[in-house]
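Predicted model, plus sequence, below.
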Amino acid sequence: MIGLIQRVREARVSVAGQVIGEIGAGALVLVCAEPADGEAQARRFVDKLLKLRIFADAAGKMNRSVADVAGGLLIVSQFTLAADCTGGNRPSFTGAAAPEQGRALYEQVLALARAAHPVVAQGEFGADMQVALVNDGPVTIPLRIA
């Protein structure tokens, strides 16, 4: 499972001009399932996401998690995180899970996050989404769970 976590002051996702998910301060999480992923990877991904210390403590050090700061999570599916650009100028996305598997794992990540964290918003799997954010820091962390 591939993720890209951005610490944000605010973020929102829209489909067809309508906001479908938004948060204040917290983390925008772009997530992509890979063919070998299953429930174990989804669980490890959410566990790591909730414990990742990317928020500043009183001394200004990144020592606090999204749970510690009561931040929101905006979780958005993004198969393009699996892009392979080594073969030419057009990216290949064969490293991403098939749509049915990707949707199931995305929904599992959402369910696990909601069971463990009070503020979870989402995008719409497979939709043409527009994502707006104010990156805080900026802090952007790649996360890969095998």
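Cool, the structure landed.

Going by C-alpha atoms from here, please, whenever you check contacts or count neighbours.
Noted.

residue boundaries of the helices in this protein?
Here the chain has its helices, by DSSP state H, at 39-51, 99-116.

What I need now is the ones you listed written out in JSON lines, including mean neighbour count and distance to residue 68 for each item.
Formatted as JSON lines, the helices of the chain follow (neighbours: other C-alpha atoms under 10 Å; distance: least, C-alpha to C-alpha, whole Å):
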{"stretch": "helix 39-51", "mean neighbour count": "17", "distance to residue 68": "9"}
{"stretch": "helix 99-116", "mean neighbour count": "17", "distance to residue 68": "13"}
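
putting a second one here so we can go through both:
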Amino acid sequence: MRVVLQRVKKASVAIDQQVVGAIQRGYLLLVAVRDSDTEADLDYLVRKITKLRIFEDEQGKMNLALAAVQGQILSVSQFTLYADTSKGNRPGFATAGQPAKAAEYYDWFNQKLQAAGVEVATGKFGADMAVTLVNDGPVTILFDTENK
């Protein structure tokens, strides 16, 4: 799995100009699944993301996790994180997970985040979505379970 995490002051996702998910302070996650992903990959990402300390403490150091700031997560599926741009000018997506597995794992990932005590808003898997965000920092972290 690949997840791009952006620390945000607020973020929302809309489908056909209707907001379907929105958060205030927290993380915007762009999530991609591969066919070879496992439950262990899901658990790894949930643990890393929920424990990640990238919010500033009273000394201005990135030392606080999401729970310490009562942060939320907006999770958006994005298969294009597996774009292969090695040949030509048109990206290939053969390494992205098949839609059935990717949808299942995306939902499962979000459920595991919620079970870890995080408030999670989502987009809709496979939909054409418009994502709006206000970056905080900016702070952007890339997770790839192929490179733990």
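In hand now; what should we look at? In this text the structure is predicted, and so the values were computed from the model without any measurement.

contacting residues for the residue nearest to the spatial centre of the second structure?
Centroid-nearest residue in the second structure, with C-alpha atoms, centre = their mean: residue 29, separated by 2.0 Å. Applying C-alpha atoms under 8 Å, 6 or more residues apart in numbering to residue 29 of the second structure gives the contacts 3-6, 73-76.

just so I know, which of the helices of the first structure lies nearest residue 20 of the first structure?
Residue 20 of the first structure lies closest, by C-alpha to C-alpha, to one member of the helices of the first structure: helix 99-116, at 14.6 Å.

Look through the first structure and tell me its longest strand.
Ranked by residue count, the top strand of the first structure under DSSP state E comes out as strand 129-144.

Please give the centre-to-centre distance between that strand and its chain.
From the chain centre to the centre of strand 129-144 of the first structure is a distance of 9 Å (C-alpha atoms, centre = their mean, to the nearest Å).

what's in contact with stretch 33-44 of the first structure?
The contact list for stretch 33-44 of the first structure (C-alpha under 8 Å, 6+ apart) reads 1-2, 79, 82, 95-98, 101-102, 105-106, 108-109, 112, 145-146.

If you could redo that for stretch 75-84 of the second structure, that was the one I meant.
Stretch 75-84 of the second structure has contacts (C-alpha under 8 Å, 6+ apart) with 2, 13, 28-33, 91-97, 106, 110, 120-126.

Check stretch 131-143 of the second structure too.
Contact partners of stretch 131-143 of the second structure, identified using C-alpha under 8 Å, 6+ apart, comprise 1-14, 45, 54.

ok, 10 Å please
1-15, 19, 21-31, 44-45, 48-49, 52, 54-55, 74, 76, 123 (C-alpha atoms under 10 Å, 6 or more residues apart in numbering).
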